[in-house]
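**Q** whatever this is, show me its structure:
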Amino acid sequence: MDRINSALRRVPPWLIYVVAAAWAAWMFWRGVTGDLGADPVKALEHTYGERALQLVVLGLAITPLRRFAGLNLIRFRRAIGVTTFFLVLAHFTVWAVLDVQSLARVWADIVKRPYITVGMAALALLIPLAVTSNNWSVRRLGPKWRKLHKLTYPMAVLAAVHYVWLAKGFQIEPLVYLALIVGLLALRVKWSGLLPGLARRSA
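**A** Predicted structure coming up:
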């Protein structure tokens, strides 16, 4: 694990932005050229959203991976979070601009369709996280910055519920994402609950 961590320290975090932007552009080009099947808009919308959810899971897994496996991905956490927001925004844009194609219908769907309401709530929680993902905000907000970024937890649950809810019929994959997110959050709560006891025993 030390070898892996040493190798990861040589990888610049900005590379995540480059790879994500290149992948998103490539997927969009595939949609434009008809390489995403009979309904490229839906395929693109789904792909962007699913990749964003995978990054949400990865972001939540960073702390447990370091604590229990010794894998240190902390330096990539900010880039993963900002990239998640970028892909969620791409997911929303494809849906609103290419799929729905009407501001009135976008608003109507947000109000009338619960799974879209939940998805928009997740996006709304992501906005302050993305805006404050910089050193200036960390210095400016101080201890409040950590409290603000705990919005990650409800955002993750809402994103998973959005995916489960929009799936037609019983599908395993959305439930797997939900289970992973709930499991990672439960692990975090359990670990946090153990810390006071460990501190008292070591005192």
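**Q** can we go C-alpha only for contacts and neighbour counts from here?
**A** Fine.
**Q** spatially central residue in the chain, please.
**A** Val56 (2.9 Å; Cα atoms, centre = their mean).
**Q** tell me which residues of stretch 109-117 are tucked away?
**A** For stretch 109-117, burial by neighbour count (16 or more other Cα atoms under 10 Å) applies to 110, 115-117.
**Q** quick one: the residues you listed as JSON lines, columns for distance to Ser102 and secondary structure too.
**A** As requested, the buried residues of stretch 109-117 are arranged in JSON lines below (distance: Cα to Cα, whole Å; DSSP: H, G, I helix; E, B strand; the rest coil):
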{"residue": "Ile110", "distance to Ser102": "12", "secondary structure": "helix"}
{"residue": "Tyr115", "distance to Ser102": "19", "secondary structure": "helix"}
{"residue": "Ile116", "distance to Ser102": "15", "secondary structure": "helix"}
{"residue": "Thr117", "distance to Ser102": "17", "secondary structure": "helix"}
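**Q** following up with a second sequence; could you model it the same way so I can compare the two?
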Amino acid sequence: MTGRLNDALRRVPVWPLYIAGAVPPLWWLWLGLTGGLGVEPIEALEHRLGELALQVLIAGLCVTPLRRHLGVNLIRFRRALGILAFSYVLLHLLVWLALDVQIPAQIWADIAKRPYITVGMAGFVLLLPLVATSNDRAVRWLGPRWRRLHRLTYLAVLLGAIHYVMLAKGFQIEPLLYLGGIVVLLALRLPVRRRLLPA
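**A** Down below sits the predicted model:
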């Protein structure tokens, strides 16, 4: 059963994922321009992009546990998921910079004084070397170091979830569910050590 599914997945091209991934931001931009995002369109757009980025990062984290525990191999789609997630994070940041704050001095003040922005910015900075080395040439050049470098993904996703929890006003269960899900997925990636029982 799993073998048939993996054979079918190998025949699925990656490029439609990029096209599908471009639809939500364009649709939300259209809604924002036409009044479909409510009375606070900038805040709504910012929130939706950030949440989508976190969802796609979580989808990327699911790839290894799915292969390890269920035998489903989605590894060929992981790079596309990473690039799309970074694109959403970048758009989330640009909406905040260009449409929300707009004042350079205020931007630096917010990063320094507001912990949830500091945490979110730290997560974004961690993603920069990952997206810069998400090509075959970088994989060949870095060799074994590439895998160690890309473990920064785990910390970046965790910081993104913490950013979401800190951003939420009052007690909200949804950000906590994201954080809990990420912790579980990270735990599933830990190597399993079997104890040798005495005969």
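**Q** let me see the TM-score of these two.
**A** The TM-score (TM-score structural alignment, normalised by the length of structure 2) is 0.94; 196 aligned residues with a Cα RMSD of 1.6 Å.
**Q** out of the buried residues of stretch 109-117 of structure 1, who's nearest Gly34 of structure 1?
**A** Ile116 (26.6 Å; Cα to Cα).
**Q** assess the claim that the closest one and His162 are in contact.
**A** Yes. Between Ile116 of structure 1 and His162 there is a contact at 6.9 Å, judged by Cα atoms under 8 Å.
**Q** now do the SS call for the residue nearest to the centre of structure 1.
**A** Using DSSP: H, G, I helix; E, B strand; the rest coil, the secondary structure recorded for Val56 of structure 1 is helix.
**Q** at which residues are the helices of structure 2 located?
**A** Counting by DSSP state H, structure 2 has helices at residues 2-10, 15-33, 41-65, 78-94, 104-113, 115-132, 136-142, 144-149, 152-167, 173-188.
**Q** who are the contact partners of Val164 of structure 1?
**A** Contact partners of Val164 of structure 1, counting by Cα atoms under 8 Å, 6 or more residues apart in numbering, are 174-175, 178.
**Q** one more pass at 6 Å, please.
**A** Neighbouring residues of Val164 of structure 1 by Cα atoms under 6 Å, 6 or more residues apart in numbering: Pro174.
**Q** what does it align to in structure 2?
**A** Per TM-score structural alignment, the equivalent position to Val164 of structure 1 in structure 2 is Val165.
**Q** circling back to that earlier point, nearest to Trp23 of structure 1, of the buried residues of stretch 109-117 of structure 1?
**A** Trp23 of structure 1 has its nearest neighbour among those in Ile116, at 25.2 Å by Cα to Cα.
**Q** measure the nearest residue to the closest one once chain neighbours are set aside to Leu44 of structure 1 for me?
**A** Closest residue to Ile116 of structure 1 apart from its sequence neighbours, by Cα to Cα, 6 or more residues apart in numbering: Ile110 at 5.3 Å. Per Cα to Cα, to the nearest Å, Ile110 of structure 1 is found 20 Å from Leu44 of structure 1.
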